[in-house]
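**Student:** generate coordinates for the sequence data below:
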Amino acid sequence: MRVGIPGGLLYFRYGRLWNSFLEALGAEVVESGETTRSILSSGVSKAENESCLPVKVFYGHVLALKDKVDAIFVPRLVSVKRRTHTCPKMLGLPDLARAAVGDEVPIIAPTINFQTGLWSNYRAVYSVGRLFTRSPLRIIGAGVKAWKEHRLYLERLTYGLDHRSALRGEAEKLLCEGRELRIGVIGHHYNVYDTFTTMSLLDRLSSMGVDVVTADMVPERLRERELRRLPKEIYWSYEREIAGAILACARYRLVDGIIFMISFPCGPDSIIRVLCEQENRRLGGVPMLTLVIDEHTGEGGFLTRIEAFVDMLWRKKSAPAREEAVAV
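**Tutor:** Next up is the predicted model:
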């Protein structure tokens, strides 16, 4: 059976996990590949106008797989951590996929919900395995193998590899190599690692001689410590990671500046943006630039803002040295 995995949204976090699991079960995995202009255009033309950019991109990836596979794998992630929930758009992804392909291609959509306990999630994973094999041992073995590869992928991200390098397990260079200027690029994985929608932001910053720190590279203990300081708990799983990373970077000066990547019109990110900007000002933290991207974002204006922000950080960083030289 050929099973398609759309290369959008949660693929940038769980793609290695899904691919490994399905391959270990004997499926022929077909990925939609990286985002392209044609994928974005098809998604924009078919998706609801009010959908955020990543959902439109996801729609395009599903359509790209429609005539190539026997089924499409789109899990329904309700909660990935106790007492938290994913964004509402994650809950409806299987329904969006069904709307995109109709009855032509079945959607494999196990429900993952840590609010209901581990056993229900085990049963959901096992039900997927039963589509390919009747052997419980093979299903368990596939799950263990996939989880190990997933943890290894996430570990590589913490070391400073980007998404593509982490998948390959090798990199010509790291995002953070000890350069003088360091910028935090914080946001959802799909808003940071998708080279098309971000116009290769990470590569462009590297070419400017800038080190990049992502949310994955901020120690989890620092993120959790900052979240505990907030007056109200954040209930969205991935927004918790983003807010914790931004506040940790601001409090401990882990970076010289922060670029917060948001896709329009994401509601949870808009709330987190206000919260983080207020806390950053209260802490007397680091300069922060918020970039809101959608399908209409032009490369010229986007790059101008990046270059201006980097120039401002260089001037700010060199100001103390100039003042010291004048004093002498």
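**Student:** from here on, just use CA atoms for contacts and neighbour counts.
**Tutor:** Noted.
**Student:** who touches the helix or strand hosting residue 122?
**Tutor:** Assigned by DSSP states H and E, residue 122 belongs to helix 118-129. For helix 118-129, contacts defined as Cα atoms under 8 Å, 6 or more residues apart in numbering pick out 25, 108, 110, 111, 112, 113, 114, 136, 139, 140.
**Student:** and that helix, how far out from the chain middle?
**Tutor:** Here helix 118-129 shows a centroid-to-chain-centroid distance of 24 Å under the convention Cα atoms, centre = their mean, to the nearest Å.
**Student:** buried stuff in that helix?
**Tutor:** For helix 118-129, a neighbour-count test (16 or more other Cα atoms under 10 Å) marks 121, 124, 125, 126, 128, 129 as buried.
**Student:** now the element after it, going C-ward?
**Tutor:** As assigned by DSSP H and E, the chain's next helix or strand after helix 118-129 is helix 136-158.
**Student:** quick one: list the elements packing against that next one.
**Tutor:** For helix 136-158, the packing partners by 3 or more Cα pairs under 8 Å, 6 or more residues apart in numbering; DSSP states H and E come out as helix 11-24, helix 118-129, helix 163-168.
**Student:** quick check: which element contains residue 194?
**Tutor:** With DSSP H and E as the criterion, the answer for residue 194 is that it lies in no helix or strand.
**Student:** from residue 302, how far off is it?
**Tutor:** Using Cα to Cα, to the nearest Å, we find residue 194 at a distance of 15 Å from residue 302.
**Student:** neighbour count for those two, which is higher?
**Tutor:** Using other Cα atoms under 10 Å as the criterion, residue 194 and residue 302 rank with residue 194 on top: 22 against 16.
**Student:** second chain to compare with the first, below:
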Amino acid sequence: MKVGIPGGLLYYRYGRLWNSFLHALGAEVVESGETTRSILNSGVSKAENESCLPVKVFYGHVLALKEKVDALFVPRLVSVKRRTHTCPKMLGLPDMAKAAVGDAVPVISPTIDFQSGLWHNYRAVYSLGRIFTSDPRRIIAAGVTAWREHRLYLERLTLGLDHRGALRGEADRLLCEGRDLRIGVIGHHYNVYDTFTTMSLLERLGSMGVDVMTADMVPEKLRERELKRLPKDIYWSYEQEVAGAILACSRYRLVDGIIFMISFPCGPDSIVRVLCEQENRLMGGVPMLTLVMDEHTGEGGFLTRIEAFVDMLWRRKRREAEELEAVAV
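**Tutor:** You can find the predicted model right below:
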């Protein structure tokens, strides 16, 4: 059976896990590849106008697989952490995929919900495995292998590899190599690692002589510590990761500046943006630039803001160095 995995949204976090699991069960896995202009255009034409940019991109990836596979694999992630939920659009991804392809291709959509306990998720994974094999030992072995591959992928991200480098297990260079200027590029995986929608931001910053720190590279203990300081819990699973990373980068001066990547019109990101900007200002934190992306974002204006922000950070760093020199003298 040919099973298609759309290369958008949660693919940037769990794609390696899904691919390894399905492949170990004997499925022929077909991925839609990286985002292109044609994929984005087809997604924009199919999705609702009110959908955020990543959802429109996801539609495009689904349509790119429609004629190539026997089934689509689109899990429904309700919660990946206790007392939290994913974005409402994540909950509805299988339904969106079904609406996009109609009856042409069945959609395999196991429900993962950590609010319901581990046993619920074990049963969901086992039921998924039964689609491909009746051997429970093979399902368990596939799960163990996939989880190992997933952990390895995440570890590579924490070490400074980008998405493509983490998938291959090698990279031409690390995002963080000890340069004089370091910028935190913080956002959801699909807002940071999609080279098309971000116009290769990570690579461009590297070519400017800038080190990049992503949310994956911020120690989890620091992220959790910052979340506990907030007066109220953040209920969205992935927004917690983003907010914790921004606040940790600011409080502990892990970076010289922060670029917060969000997509229009994401509701949870908009709320977290205001929260992080206020907290960053109160603690006298580092300069912060918010980049809002949609399908109309032009490369010229996008790059101008990046270059101006980098120039400002260089001037600020030189001024601080001169002030320290004056004090030392």
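**Student:** now the helices and strands packed on helix 136-158 of structure 1 in TSV, with distance to residue 244 of structure 1?
**Tutor:** Conversion of those to TSV gives the following (distance: least, Cα to Cα, whole Å):
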stretch	distance to residue 244 of structure 1
helix 11-24	18
helix 118-129	26
helix 163-168	21
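**Student:** of these, which is nearest residue 269 of structure 1?
**Tutor:** Nearest to residue 269 of structure 1 among these is helix 11-24 (17.5 Å), distances taken as Cα to Cα.
**Student:** circling back: save the contacts of helix 118-129 of structure 1 as CSV, and put in distance to residue 90 of structure 1 and neighbour count too.
**Tutor:** Compiled in CSV, those are given as follows (distance: Cα to Cα, whole Å; neighbours: other Cα atoms under 10 Å):
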residue, distance to residue 90 of structure 1, neighbour count
25, 25, 21
108, 15, 18
110, 13, 19
111, 11, 19
112, 11, 22
113, 12, 21
114, 14, 19
136, 29, 12
139, 25, 23
140, 26, 17
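**Student:** for those residues, which two are the farthest from each other?
**Tutor:** 25 and 114 (23.8 Å).
**Student:** quick one: the host helix or strand of residue 268 of structure 1 to structure 2 mean distance?
**Tutor:** Assigned by DSSP H and E, residue 268 of structure 1 belongs to helix 267-283. Helix 267-283 of structure 1, aligned to structure 2 and superposed, deviates on average by 0.2 Å (mean Cα distance after the TM-score superposition for structure 1).
**Student:** surely residue 198 of structure 1 is in contact with residue 189?
**Tutor:** No: applying Cα atoms under 8 Å as the test, residue 198 of structure 1 and residue 189 come out as separate, 11.1 Å apart.
**Student:** list the buried residues of the biggest helix by length in structure 1.
**Tutor:** Criterion DSSP state H: the longest helix present in structure 1 is helix 299-327. By neighbour count on 16+ other Cα under 10 Å, the buried set for helix 299-327 of structure 1 is 302, 306, 309, 310, 313.
**Student:** what about the residue lying closest to the third one once chain neighbours are set aside, how many neighbours?
**Tutor:** Distance criterion Cα to Cα, 6 or more residues apart in numbering; nearest residue to residue 309 of structure 1, sequence neighbours excluded, is residue 289 at 7.4 Å. For residue 289 of structure 1, the tally of surrounding residues (other Cα under 10 Å) stands at 16.
**Student:** spit out the contact partners of residue 289 of structure 1.
**Tutor:** Residue 289 of structure 1 touches 257, 258, 259, 260, 309, counting by Cα under 8 Å, 6+ apart.
**Student:** tell me if I am right that it is in a strand.
**Tutor:** Yes: looking at residue 289 of structure 1 with DSSP: H, G, I helix; E, B strand; the rest coil, it is inside a strand.
**Student:** what's the match for it in structure 2?
**Tutor:** When structure 2 is aligned by TM-score structural alignment, residue 289 of structure 1 is paired with residue 289.
**Student:** for the most centrally placed residue in structure 1, which non-adjacent residue is spatially closest?
**Tutor:** Taking Cα atoms, centre = their mean, the centroid of structure 1 lies closest to residue 189, which sits 1.2 Å from it. Residue nearest to residue 189 of structure 1 in three dimensions, not counting chain neighbours: residue 12, with 5.7 Å by Cα to Cα, 6+ apart.
**Student:** that neighbour touches residue 191, doesn't it?
**Tutor:** No: if you go by Cα under 8 Å, residue 12 of structure 1 and residue 191 don't touch, sitting 9.4 Å apart.
**Student:** rewinding a little: the helices and strands packed on helix 136-158 of structure 1: which one's closest to residue 246 of structure 1?
**Tutor:** Using Cα to Cα, these put helix 11-24 closest to residue 246 of structure 1, at 18.9 Å.
**Student:** moving C-terminal of the closest one, what's the next helix or strand?
**Tutor:** strand 28-31.
**Student:** tell me roughly how far the helix or strand following that next one lies from structure 2 on average.
**Tutor:** Next helix or strand after strand 28-31 of structure 1 toward the C-terminus (DSSP H and E): helix 37-46. Once fitted to structure 2, helix 37-46 of structure 1 is off its aligned match by 0.2 Å on average (mean Cα distance after the TM-score superposition for structure 1).
**Student:** so which bits of helix 37-46 of structure 1 are buried?
**Tutor:** 39, 40, 42, 43, 44.
**Student:** grab the nearest non-local neighbour of the first one.
**Tutor:** Put plainly, it is residue 39 of structure 1. With Cα to Cα, 6+ apart, the residue lying closest to residue 39 of structure 1 is residue 60, at 4.6 Å.
**Student:** surely that neighbour touches residue 44?
**Tutor:** Yes: when contacts are counted by Cα under 8 Å, residue 60 of structure 1 is listed as touching residue 44 (7.5 Å).
**Student:** ok, now how distant is residue 243 of structure 1 from residue 161 of structure 1?
**Tutor:** For residue 243 of structure 1, the distance to residue 161 of structure 1 - Cα to Cα - is 21 Å.
**Student:** residue 133 of structure 2: what's its closest spatial neighbour, skipping adjacent residues?
**Tutor:** Using Cα to Cα, 6+ apart, the nearest residue to residue 133 of structure 2 is residue 25, at 6.9 Å.
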